[in-house]
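> Sequence isn't available, so here's the structure alone:
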């Protein structure tokens, strides 16, 4: 029994002396609890909305005050021209537009009924449904508030209009997210083992003494995966169009260009991992564990980014799939062109140049 206890104590010493084991035992549970309990939530908060108040009367102002007081909404701006509504959605940040028509208060007083129009961006159907329900509840709350003061009940009808995805198909949110997930993970994973595989097999020395410049060695590792990933993208799009009935309302050429840019970003990141890894197993572990969780959490198709604390929203900006997800939804669902997504395109281009430069810099021309 004493020998058994001695072995148990020895194992405790092994665990306590290994920082990685301690991190896995205590760090990961704490991190997951904080993420899923505090940072990640299906409740939608601080969604940017636009209000078109054509009435400018006490009733419309009271409803606007209630919306402003809600933690679910953040009023981005007020519009006074209905032609500006479409442009507000094209800018990409607005989830909802609330239109209060002329004579709203007069209709309530004299006709005992009035109407409010709610226009939602249904490219994410779950978010659109949730936000319209929030607005409907606020309007109903105001309706109950004014009813006791009148002999006749006053009714406010909420007309809901879903744009970009009136049928509320889940594929409009699912397909762009899966495209970002698959392309990024597969490209990073495949290229992350390319250089370290040569080191393990002992063939890297042959490559380094060849007449080819080390820069060309690095780039040659990425080119095959670039073409294979474009084929993979074509298969994904064909399945999405013919099997899942996913529309492509924008330019297919622009979609392939933006997807190729994400592929280049992922390949550059994979080469960087491959340069620093000591073995194929280590490279694969870094690629899977280091990319899977950030892509799932910070792309925006599983958890709304605006719900997260500010530090996590800042971290999300360095995840390439976040920008690609915005680009794909803008092209496929909204039918927008380069003029609407040039900022996201420049960010992906900057990431590609930075990662590729660091990869080439870190590439060792001498094996030690």
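Okay, I see it. As the structure is a prediction and not an experimental result, all values here were calculated from the model. Numbering: from 1, shown residues only.

> When you work out contacts or count neighbours from here on, use the C-alpha atoms and nothing else.
Will do.

> The stretch 101-250 of the chain: strands as residue ranges?
In the stretch 101-250 of the chain, the strands defined using DSSP state E, counting those that start in this stretch lie at 113-121, 155-163.

> Against that first model, consider the following:
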């Protein structure tokens, strides 16, 4: 036991002396969560739109003023004819054109309806759809104001209530995903080079001739990173709360327990990569390229898993990050207890034991 504790201390000292490792462990996650947290958003603000007003009456002007007064849109151009729409879009600065038909107010008074055409730049489909929905909502609000005091015999008025995220802040969706990606990649990347570094430095022979068993070597490599990754996770959670105003509706203790379990899962996966890699460069390539795309694409971080083809949905089940994102969103946003997330927790635990067991099996007690 004394030898094992000494081995753990040696690993701690080695990490603390390596400034590059400390930067990757603590510097990169802080920079990444700040960049991703502010940069990744599906909200729109001050989007440039153009107006094509064939009518130029009081009603169209009121609608234009209402759209322009919102924080979502900025009217940057008035165009005179439909042929100009394509050239406006080609410049790339305008994302939508709102076109009012001829005699807009007259048709509204005489026929009870008038036409507004919303033309959006759909090179970015999500943004185009969001712009269309926002403009429609502003127009519907204006129509309600116009019909105030008028008794309409039949009305169907849907009332929408957003649960857990009433303000529809995209940061509430992205921060848990960013936290998952950072912990997964950084933890796996750091441990993936731990054993390969010993091989390249020529110190692996010393470990092999020591009385330490394979499980002790692997545990000794993982334990220091667990402690450091827990500090990392704590910093990320603090930044999420105080900078992005991320709520934590559930238990902090449960969140901490689940985070430690996921960290151990990521570290175990990194150790597995380290045992099967011959060089640090190979280990880094596997941990970065082999994990980054699956974690980002197949974890549900950005794209809903239910919208993916069935084969990809099946593959996503072997991505640990998928289960942790479900857990962390449930705790932070929904405030659920362990009884609601025990299945996901069990899956992570089984994955951890599998990675550790496979690492022990792949650990070579002789150099080739």
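All right, it came through fine. In this text, all values refer to a predicted model and were calculated from it rather than measured experimentally.

> So which of the strands of the stretch 101-250 of structure 1 is the most surrounded?
Comparing those on average neighbours per residue, with mean count of other Cα atoms under 10 Å, the densest one is strand 113-121 at a mean of 20.

> contact partners of it?
Strand 113-121 of structure 1 has contacts (Cα atoms under 8 Å, 6 or more residues apart in numbering) with 89, 94-101, 104-105, 107-108, 128, 131-132, 135, 154-165.

> still on that earlier bit, of the strands of the stretch 101-250 of structure 1, which is nearest residue 205 of structure 1?
strand 113-121 (55.6 Å; Cα to Cα).

> can you map out the helices along the stretch 151-300 of structure 1?
Using DSSP state H, counting those that start in this stretch, the helices of the stretch 151-300 of structure 1 run over 171-192, 194-201, 204-208, 214-242, 252-276, 280-298.

> Out of those, the one nearest residue 353 of structure 1 is which?
Closest among the helices of the stretch 151-300 of structure 1, using Cα to Cα: helix 252-276, at 8.0 Å.

> how far is that closest one from where the chain is centred?
17 Å (Cα atoms, centre = their mean, to the nearest Å).

> correct me, but residue 321 of structure 2 touches residue 294?
No: contact criterion Cα atoms under 8 Å: residue 321 of structure 2 and residue 294 do not qualify, at 9.1 Å.

> Those two: which is more packed in?
Between residue 321 of structure 2 and residue 294, counting by other Cα atoms under 10 Å, residue 321 is the more crowded of the two (28 against 16).

> what kind of secondary structure is that one in?
Classification of residue 321 of structure 2 using DSSP: H, G, I helix; E, B strand; the rest coil returns helix.

> which residues touch the spatially closest residue to it that is not a sequence neighbour?
Nearest non-adjacent residue to residue 321 of structure 2, counting by Cα to Cα, 6 or more residues apart in numbering: residue 299, 5.6 Å away. By Cα under 8 Å, 6+ apart, the contact list for residue 299 of structure 2 reads 305, 316, 319-323, 325.

> residue in structure 1 matching residue 311 of structure 2?
Under the alignment (TM-score structural alignment), residue 311 of structure 2 maps onto residue 311 of structure 1.

> distance of its match from residue 90 of structure 1?
Counting by Cα to Cα, to the nearest Å, the gap from residue 311 of structure 1 to residue 90 of structure 1 is 27 Å.

> Which one's more surrounded, the two?
Remark: of residue 311 of structure 1 and residue 90, residue 90 carries more neighbours, 16 against 8, as counted by other Cα under 10 Å.
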